[in-house]
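Enquirer: Sequence isn't available, so here's the structure alone:
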């Protein structure tokens, strides 16, 4: 006989949300706390500039105040075209303090794409660095919107680009009130940021983040990186990329120091790591390559191990070994713009240290398990939505579920519904699920090569190419073939001084791959990359078709 109850449940009476027991989650609270508890600790280093948390918080409030006086409020878009400089950090707090949405432009975009984003986002205010004046002037000429333009002149690294607006950033900030009475969002589901996908086919989609997701991912970064109090974080990752994987907000959680890096240059990176006591940095594999290939006279000896977090393709074992020898401990992450950046980590287990190196490399090649802030990560058959067997072999689509999945795509209900079909976010990445629950990518759905009816993982072929000691970078795409439909075509970037030829590299591949998976074509060239260091496979697919 079941237990039944009559009348209202006591847990619903007099236990409502109040100002005393509930506040919407927002990463804005992290900066306020850091300024309260560690007001004199250095928050930002930029050239000779040193900014304390007291000053960082005050300047962010001044920016919010000045924007508010322009009429900027809830759900208005403020766009920034900035490199890794202090105003970019101030914008991550000052813009959402008004209720507005921060839209960070990729600094390598062309004018037409920038104009599309300005119009699609309905930009009200644009803060732009004078380094980018030429492309921004062209973009504003193409755009339909006419935002208020504020020019940033970097005092540490002056740029001679033309002023596009009537207001200088520093003057604008100083016009604001450092005591601006900002408030947490009325609803933690409110939008905090807008990031556009790469748009390799058609126009890019606008990915909308909310305060709750930013709060949770920012804290999860701290846990994943095992950050103690006052870490020193070097900005090698562009802050425009998924809001710098949410680290502009994360660092305030532990009152760390942001070390700004306007341009990724080998000597500058080594000097800052050594001189500023850097403990953590993030970046694509190209950052590792840049560090390792720095001229010997520009490298520095490190007196500590520096944590390096990388995404994209798993680093080859040779690179991991070289990074360890140089003083870096590498952790592999995985994510997408739609999940606030990294949401999966290759969680290393101590017992794996005892495995043979080849077995360790196999473990490190996996993307891993979900962040603590992510509720669900699995591999499903995209047609039936059934889980694939956890056998490390059967491929399906990697899918996400939880609070660090985007709100959706701006002004694109159809794409949003498609991405969330069946109650999961469809990543478009193909992968396998191992018996221990770790996910491993095998390809993007659009990058799988179908040759003679057989599926070939481009990642599998790339992993073999990376094992050759003279290969710097590699990407494999499908090349149309009359007989087989498609065959693997490899684009390879060699290390300096290498004389490796096509015949030798093909023979190397045949030693490690089934014959049908071996590249039928190898092109030696410098690989096209995005501003975040990812190889632009869409450009290589076009080249392969033209061969």
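Expert: That came in fine, so what should we check first? Just so it is clear, the model here is predicted, and its values are computed rather than measured. Residues are numbered from 1 along each chain as shown.
Enquirer: For the rest of this, base every contact and every neighbour count on C-alpha atoms.
Expert: Will do.
Enquirer: Let me know the distance separating the nearest residue to residue 485 once chain neighbours are set aside from residue 113.
Expert: Closest residue to residue 485 apart from its sequence neighbours, by Cα to Cα, 6 or more residues apart in numbering: residue 451 at 5.8 Å. As judged by Cα to Cα, to the nearest Å, residue 451 and residue 113 stand 35 Å apart.
Enquirer: neighbour-wise, which of the two wins?
Expert: residue 451 (20 against 17; other Cα atoms under 10 Å).
Enquirer: you'd agree the more buried one is up against residue 479?
Expert: No: counting by Cα atoms under 8 Å, residue 451 sits too far from residue 479 to count as a contact (9.7 Å).
Enquirer: what residues are shared contacts of these two?
Expert: Here residue 451 and residue 479 have 486, 487 as joint contacts, going by Cα atoms under 8 Å, 6 or more residues apart in numbering.
Enquirer: Tell me which residues touch residue 162, please.
Expert: Per Cα under 8 Å, 6+ apart, neighbours of residue 162: 130, 133, 134.
Enquirer: Pipe those residues into TSV and attach secondary structure and neighbour count per row.
Expert: Below are the contacts of residue 162 laid out as TSV (DSSP: H, G, I helix; E, B strand; the rest coil; neighbours: other Cα atoms under 10 Å):
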residue	secondary structure	neighbour count
130	helix	22
133	helix	19
134	helix	14
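Enquirer: want to compare, so here's the second one:
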């Protein structure tokens, strides 16, 4: 029998439109045209101007031949042009590829080629590494140089046109439209590359719109909230906050560099209500000389991912006026999609017990449909007993489309109808999950993912090294840092300083181990390195 609700009730333009975060900016510009959208140095950009500049960018890109499905790559810090790119690029149906500003030239070149970049916007601070990368890459994109007029950089110009001139060639009334399909790609972000080249994670308009609104709910963000950009926007599109602030007509306070005094000044002078960052951001705030700190007349919400903060850091942050909330997610989930939702009754617990609660990753965002701990082989859901370890899995609209040009990896990640995170954890009786290990041995240092395999491969190439294993060592400032355990060849010698310097010659500096321990590496009967023992050894150092 046909249901009456399926007869003559069809989708049409009046009752169905594709979800996209682009509509948030047009609304904010209409309702609050004179409200300050962006603060950058002495510059103030209203929502009217922000929208017009984004449309200019879209128009200029269109004139340059950029259209649906084309990739626009950007190498930019947290500056206004990065925010404009989050709107202007997808307004023409193109895909925004934000590159990590700490990458080396070879990885950048790989990403440019893999993404088939048609146009690149690059800040002059990064011209040296970008010049090398562009020489290595096979693609020959249009190059646009960004000059930060608030904080001028002396780097070489790589293209024939400046960003502001490029914008002026565009139309501030450019008639953009929503995507034909909310499943269309909006952005491309690369993983850290744990077993070779990084994988390209593709986001769609629907997911970006939902997580952008989910951030408002998770962060309890009121209208006109003020957000400080301590989190790099190249990280998972800044956890979708470039789109979130338009939902509530909030103010973006740009921060080109994460430095102590500018952070405190920005928080106090602009009334910052929210910021995000890795443990290193908390350490930077707390270690600021007393003379450079500012008294805050309001509580600031601080959202952190990566390794859970130590009890001492949580207490110090609270004393300084920050309420810390622990989040968890992956590049594949648009950034954090799990929150340690704090319960009022936990405030009565002793500090040590509160810290135990704070260390848990938590429960799903409202924008995520389901979160589970399962046996990755049988796909059976495991007990909520806080003890049975399984793989953390996600399901919902804020999970990526898949990996670009990598069907095999996508199929593996989505096996059984769930996204497999590769992280191992437990679920407590109250439903909150807690990570116990990372099956891929990823080290999260200062918010950056570091592949232990990559560091091991580099150290192993040293002529004196017979065997090496790299694990995470807890660090108060960075959250975690790489710690290398090394066995030398019988007839060779090397010091810890020698191996660290070797790494600095072959890796980005943040990937280099802080500690090198010369010791016999514990192994199983089959010769497999027992990294769980090494982690315990690293903690004891």
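Expert: Cool, got the structure. Remember, it's a predicted structure, so these values are computed and weren't measured experimentally.
Enquirer: re earlier: in the second structure, what residue corresponds to the residue nearest to residue 485 of the first structure?
Expert: In the second structure, nothing lines up with residue 451 of the first structure, judged by TM-score structural alignment.
Enquirer: and residue 451 of the first structure, how far is that from residue 240 of the first structure?
Expert: To residue 240 of the first structure, residue 451 of the first structure is 38 Å away according to Cα to Cα.
Enquirer: With residue 539 of the first structure instead?
Expert: Residue 539 of the first structure is 22 Å from residue 240 of the first structure, by Cα to Cα.
Enquirer: Who has more neighbours out of those two?
Expert: Set residue 539 of the first structure next to residue 240 and count neighbours by other Cα under 10 Å: residue 240 wins out with 23 against 13.
Enquirer: mind checking what that one lines up with in the second structure?
Expert: Structural alignment (TM-score structural alignment) places residue 240 of the first structure against residue 234 in the second structure.
Enquirer: got a list of what its match touches?
Expert: Going by Cα under 8 Å, 6+ apart, residue 234 of the second structure touches 76, 77, 98, 99, 100, 101, 189.
Enquirer: Quick one, which of those residues are buried?
Expert: Among these, those classed as buried by 16 or more other Cα atoms under 10 Å are 76, 77, 98, 99, 100, 101, 189.
Enquirer: for the equivalent of the fifth one over in the first structure, helix, strand, or coil?
Expert: In the first structure, the residue paired with residue 100 of the second structure according to TM-score structural alignment is residue 106. Three states are possible here, and by DSSP: H, G, I helix; E, B strand; the rest coil the one that applies to residue 106 of the first structure is coil.
Enquirer: who's in contact with the residue mapped onto residue 158 of the first structure from the second structure?
Expert: Using TM-score structural alignment, the equivalent of residue 158 of the first structure in the second structure is residue 152. Contact analysis of residue 152 of the second structure by Cα under 8 Å, 6+ apart lists nothing.
Enquirer: I'd assumed residue 152 of the second structure was in a helix, is it?
Expert: No: using three-state DSSP, the assignment for residue 152 of the second structure is coil, not a helix.
Enquirer: how near is the match of residue 100 of the second structure to residue 198 of the first structure?
Expert: Noted for residue 106 of the first structure: a distance of 9 Å to residue 198 of the first structure, by Cα to Cα.
Enquirer: same check, this time on residue 331 of the first structure
Expert: From residue 331 of the first structure across to residue 198 of the first structure, the span is 24 Å (Cα to Cα).
Enquirer: And for residue 146 of the first structure?
Expert: 24 Å.
Enquirer: How about residue 13 of the first structure?
Expert: Distance from residue 13 of the first structure to residue 198 of the first structure, counting by Cα to Cα: 49 Å.
Enquirer: Quick check on those two: which one has the bigger neighbour count.
Expert: Using other Cα under 10 Å as the criterion, residue 13 of the first structure and residue 198 rank with residue 198 on top: 16 against 8.
Enquirer: Just tell me what the more buried one corresponds to in the second structure.
Expert: Checking TM-score structural alignment: residue 198 of the first structure goes with residue 192.
Enquirer: ditto for residue 60 of the first structure
Expert: Using TM-score structural alignment, the partner of residue 60 of the first structure in the second structure is residue 54.
Enquirer: Which residue is the nearest non-sequential neighbour of its match?
Expert: According to Cα to Cα, 6+ apart, the nearest residue to residue 54 of the second structure is residue 88 (4.6 Å).
Enquirer: just residue 277 of the first structure next, same as before
Expert: Nearest non-adjacent residue to residue 277 of the first structure, counting by Cα to Cα, 6+ apart: residue 232, 6.6 Å away.
Enquirer: Near that neighbour, how many other residues are there?
Expert: 25.
Enquirer: Over to residue 55 of the second structure?
Expert: Residue 55 of the second structure has 27 nearby residues by other Cα under 10 Å.
Enquirer: and it, what does it touch?
Expert: 88, 91, 170, 171, 172, 173, 174, 175, 176.
Enquirer: Could you do residue 241 of the first structure as well?
Expert: Shown in contact with residue 241 of the first structure (Cα under 8 Å, 6+ apart): 104, 106, 195, 337, 341, 532.
Enquirer: Among those, which one sits closest to residue 277 of the first structure?
Expert: Taking Cα to Cα as the measure, residue 277 of the first structure lies nearest residue 532 of those, at 24.0 Å.
Enquirer: now the residue nearest to residue 156 of the first structure when sequence neighbours are not counted: how far from residue 529 of the first structure?
Expert: Among residues not flanking residue 156 of the first structure along the chain, residue 47 sits closest, at 6.0 Å (Cα to Cα, 6+ apart). Applying Cα to Cα, the value for residue 47 of the first structure to residue 529 of the first structure is 28 Å.
Enquirer: Determine the longest helix present in the second structure.
Expert: Criterion DSSP state H: the longest helix present in the second structure is helix 47-63.
Enquirer: all strands of the stretch 251-400 of the first structure, in order?
Expert: Applying DSSP state E, counting those that start in this stretch to the stretch 251-400 of the first structure gives strands spanning 257-259, 280-283, 306-310, 328-336, 341-345, 369-370, 376-380, 396-401.
Enquirer: Redo those as a markdown table? Include distance to residue 505 of the first structure.
Expert: Formatted as a markdown table, the strands of the stretch 251-400 of the first structure follow (distance: least, Cα to Cα, whole Å):
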| stretch | distance to residue 505 of the first structure |
| --- | --- |
| strand 257-259 | 41 |
| strand 280-283 | 28 |
| strand 306-310 | 27 |
| strand 328-336 | 27 |
| strand 341-345 | 32 |
| strand 369-370 | 34 |
| strand 376-380 | 34 |
| strand 396-401 | 31 |
